[in-house]
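[1] Sequence and predicted structure below; questions after.
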Amino acid sequence: MSTSAVPHPSTRPGPQRRRGTRGPRLALAGVAAAALLLAGTAPAVAGQHRDDGRPPHLTAATPGPLLECASLAGFGFDDTVVTGAALVPAGALSHGGEPIGAHCLVTGRMNERVSDVDGNSYAIGFEMRLPTEWSGRYLYQANGGIDGTVVTATGAVGGGESGLQQGMAVLSSDAGHAANQNPLFGLDPQARLDYGYQAVGTLTPMAKALVEAAYGRGPDRSYMTGGSNGGRHTMVGAARYADDYDGFLAIAPGFNLPQAAVAQIWGAQQYATVATTAADLATAFTPAEREVVAGAILRRCDRLDGLTDGMVQASDACQRAFSVDRHVPTCVGGDRDGTCLTTAQKAVVRAVFAGARTSGGEEVYSSFPYDPGLTQPGWAGWEFGASVTLDPGALGFVFSTPPADPGVLADLRGYALGLDVDAAAEAIYRAGGRYTESAMAFMTPPDPTDLGTLRDRGGKLMVIHGAADAVFSADDTADWYDALDRAERGHAERFARYFEVPGMGHVSGGPATDRYAALAALVDWVERGVAPSSLVASVNPANPVLPADWSAGRSRPLCVYPAVARYRHGDPELASSFVCAGGHGRGGH
């Protein structure tokens, strides 16, 4: 994508699929031979082997003890200032109710400068936690939102795991700006680029050097993980930094985040047309009305996986089976009483789930799947809250070229509801003047279907997304995987796998089994060649939105897309009673 001009609409990349029309995986004769030829073009790497045309297998990390801590206060690296280094005793931090072991905490900043655009001071702030009992692994913890905060480097994201608890040396950063600079850091061109991808490239060699200083050797294996914007960082990393990392775990990745921001604001404008209280978008689609829609989805789709259990595993089939117009009661006379939707409400809900469009009908972002998880409060928070508070600031100052006038901060809601979506959809592709890269260039993977470097050196990518995510669409992620699989001639699963979580909202939560050990599975895949055929996921008993009739011990398999968890026999609360099979137009794994 050119960064010097707005592309013609016909040349802009964008969503190509509506949910329920996913095409079959290509079955090509001679694919194995082609894969062998492709794999053979990469240089051999010590400790790797190739099997049947599959990507190379990386050797396992070797544990080691922490050798230095306090002396790391004097650690030297280009454009880096270390501000502290101290031992943190075991139990001072915990994760999931379990103590984290003793580790060394190093804090600092890189690339301090004063902007010649806004006169503010910028730096890439970071902290790194180095366990005394080290696994031999390094983990880059990519953080969410629009960054700006050095989140505690426990390596925790989605799923319930902690990389630090697993003995990984973990790095966390603010991606190049402070929280009090949000969202106006977008006025500074370098801060935009750091936030988009360059902070990762800057921090990575420093972090590995710090690991070497602490343990006497560099990391044997390096990983990257994050959820939401952190998932976007991870997807970008898999495309840009595959030489530096061996495994990537992306949760709810907003890898088309600028498009999603425009779509969120467009959605807010649609909801405003049916809101009963002008100041409260949530009155457009109340909790009671969302329960009505969720109930209709379940009546049509719950049984499609072979078991009526309050979950929709067969999501693709559901999108074909369910219709808001036909299956949700219509309010008689237009009166809303919480048991129906008006004709106007149905039109809005249908449009929002179908995906944002310009006034000329061009797609802005992806469709969203209908899922009963839309009842959770977090879903409403993204649709009716963030869409008029967070998204307009990010779009106006970070994703648009030129940026908006700072005066719009006085009324972000008014800015969002009055936004010219057609112009906004163009501005995220525009570059010019001091802004040398468009938002769609610096925020997204350069080519999300070209992961040849990752593939050929034995790296692996796992992506997990909730079907009820209201801000970043699981449809968009499935669409990406379909395109990657086509580019890989039907063999993307050799190095990349996607798992969809029914009912799960953004990153976690919702009526879902949202606890799973994906990071451990990624390590097994990268270092032992054990590809995950599924992940066992369980409920979080502390989740306040779990239905009352669900067992606190409920578990389900998360299947490798496009396979679906289908009930076979046995205890309906246990994952072992299900099998991953089928999928729209495809065989199981």
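    Looks like it arrived, so ask away.

[2] only C-alpha atoms for contact and neighbour calcs from this point on.
    Fine.

[3] Number of residues surrounding the residue nearest to residue 278 when sequence neighbours are not counted?
    If the residues on either side of it in the chain are set aside, residue 278 comes closest to residue 272, at 7.1 Å by C-alpha to C-alpha, 6 or more residues apart in numbering. Around residue 272 there are 21 other residues, counting by other C-alpha atoms under 10 Å.

[4] next, the one to line up against it:
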Amino acid sequence: MKICYILAIVLPCFAENWCPGHAPTSTSRCSNSTLSHALPQGAFIETTKEIRNGECFGEDTYSNIFYAVLNDTNVCRNAQDSGSCNYAVHLPPSCALIVNMGTYRFGIIMPTTWSGSLLTVGSYSYGGGINWKDMWTGPKYYKLATISTDTGHNSTQPDMAWARGNKQAQKDWGYRSIDGSTKAGKALLVAYYGQNSLKHAYYSGCSTGGRQGLKQLEVDQTLFDGLLIGAPAWNQTHMLPWITRLATINPPGQASSIFNSGSDITVIPSRIRDACDGLDGVRDSIVSRPDLCNITSVARNNLTCGAPGVPSTGCLSSAQADTLIRLYQNYTISNSTGRYQAFTPPEPGSEADYSVYLSPGSTIAPDGFDWQWEIDFLDYPRGYNFSDDIVTDAAKADPGSATARPRNTDWNAFNARGGKLIMYQGLADGLIPAKSTNSYYEQMSIAASGATDSFSRYYQVPGMHHCFASDKDSTKYFAPWMFGGMGQQTYATIAQTESILGKGDADMLTALMNWVEGKSAPASIRATTWIGTTTTIYRQRPVCPYPQRAEIIDPSNIDSATSWVCR
């Protein structure tokens, strides 16, 4: 098992003139004396700074902040720190604050030229620290005041000691920090801009950030008008034990059946991709129809040594093929009434994410983030032996009340006030399986009595990994995956990102804002990938609202979005 370090730069959006700006009457309003009265009792402003055009803002390098991992002197160009940094960069003239709410903190950037709306950005995994480097595109390209919280702690991802025996810290991470930071942020906007009303409040997050947004909808349907949710880790109590269970499929000491070397694992993604690529009728190095990919057949006929046409090197033993097949089986456990499905498997085509939870001949590593969660959130002893009882214990405890429950959310109330929700999910995501997000959407539909079309859209993205990127060769990503989702600009250049930002048919956040503000509901969204670091487009394709899929209508040019239609 390996630790999954999920890094990101905020969702990209470029819309310099998308609506009129609102400026404070004086930059002197960016002061503690002017703004502190807007905060709830016990909260206080730690830092206030007026930002000049092009400057950065954030916190210095810390070894215990999950987000302080970026080494790029261009990104940190105005910071004295030329190495790792945790900054919002390339900012327009703004007022930036760090606010201490007692048990958690948040940062807020209020641009001088303001659209009148707010964006709250989510976090990643269990790491702490304000997510400054996901905040800058909100003020720069949308003219949105932008907020992010540290969720109540500073830590790297595998360090969850802050949660052990601390139920209040778990709740801050689970939901309270997003709720409280956004409410306090709204009050600061009124104090700073001198206006009595906020136009709209938006949210964007992927992975844990996706979970945070969905949990907030359960807690309060009025805080956000529009939410963009990617690959949500919504089912905490079942997902984490599932990840640990996957590692137990590949234990040491069973040499005939486990993956003993990196080559055993690295050969698998390309073989499965080659076998299942053309099931949608197009050979493009993308598994667009994983539902048609028979993993048992592929393991036996395309990967097992001795099968017709399988090379004698870079193949799996029959026992190893059995192990591979088990990775794609439903995780079922027993209860008093029989067996039930505890969690869903990943889709064929997601094999590049094996490194998240599976190492050659691994034991259950004590530094895996799933293992740490079970120790620090469930108070399990170090060295415990995994069993299915963990699922039962986790479901009873629901540490931090972090699990987002679609059947407990008042979707009718959200719909009645004009709220909008867009969800997206990579079909090649091996960390948050697409079937998990499907399950949330289906339960939401039941809870909303089938009225989801009036307030929500769900997009499945063929070939996309967890939140961003796809399988690739030395010059390009195969699957179009860039559409303005949280963290996607991590894998794109500034020029590439700015070619997408703010274009409603290519940017999901712009599409969401347009929908909230009275325009039509989004149809397909055009996803993009490029040749290397250039702005030369390699491939574009429509991402379709579920349950539609993109189908080819012009096989002569499979790389053009116009050659595809949603059906």
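    Here it is on my side, so go on. Just so it is clear, the model here is predicted, and its values are computed rather than measured.

[5] Can you find the partner of the residue nearest to residue 278 of the first structure in the second structure?
    Residue 272 of the first structure maps onto residue 251 of the second structure when the alignment is built from TM-score structural alignment.

[6] List the residues that contact residue 77 of the second structure.
    Going by C-alpha atoms under 8 Å, 6 or more residues apart in numbering, residue 77 of the second structure touches residue 56.

[7] Wait, the match of residue 272 of the first structure touches residue 362, no?
    Yes: with contacts counted by C-alpha atoms under 8 Å, residue 251 of the second structure reaches residue 362, the gap being 5.5 Å.

[8] Touching, the residue nearest to residue 278 of the first structure and residue 281? I think so.
    Yes: if you go by C-alpha under 8 Å, residue 272 of the first structure and residue 281 touch, sitting 5.9 Å apart.

[9] What lines up with residue 421 of the first structure in the second structure?
    Aligned counterpart of residue 421 of the first structure in the second structure: residue 387 (TM-score structural alignment).

[10] Identify the residues contacting that match.
    No contacts exist for residue 387 of the second structure under C-alpha under 8 Å, 6+ apart.

[11] what secondary structure does it sit in?
    Secondary structure, DSSP: H, G, I helix; E, B strand; the rest coil: residue 387 of the second structure is coil.

[12] From residue 167 of the second structure, how far out is it?
    24 Å (C-alpha to C-alpha, to the nearest Å).

[13] again with residue 75 of the second structure
    Note on residue 75 of the second structure: its distance to residue 167 of the second structure, by C-alpha to C-alpha, is 37 Å.

[14] more crowded one of those two?
    residue 75 (18 against 15).

[15] Secondary structure element holding that one?
    For residue 75 of the second structure, there is no enclosing helix or strand under DSSP states H and E.

[16] residues contacting the most centrally placed residue in the first structure?
    Most central in the first structure under C-alpha atoms, centre = their mean is residue 253, positioned 1.7 Å from the mean C-alpha point. Counting by C-alpha under 8 Å, 6+ apart, residue 253 of the first structure touches 227-232, 234-235, 463, 465, 472, 477.

[17] so what's it closest to, chain neighbours aside?
    Per C-alpha to C-alpha, 6+ apart, closest to residue 253 of the first structure is residue 231, 4.0 Å.

[18] So what does the one you found match up with in the second structure?
    With TM-score structural alignment as the criterion, residue 231 of the first structure matches residue 210.
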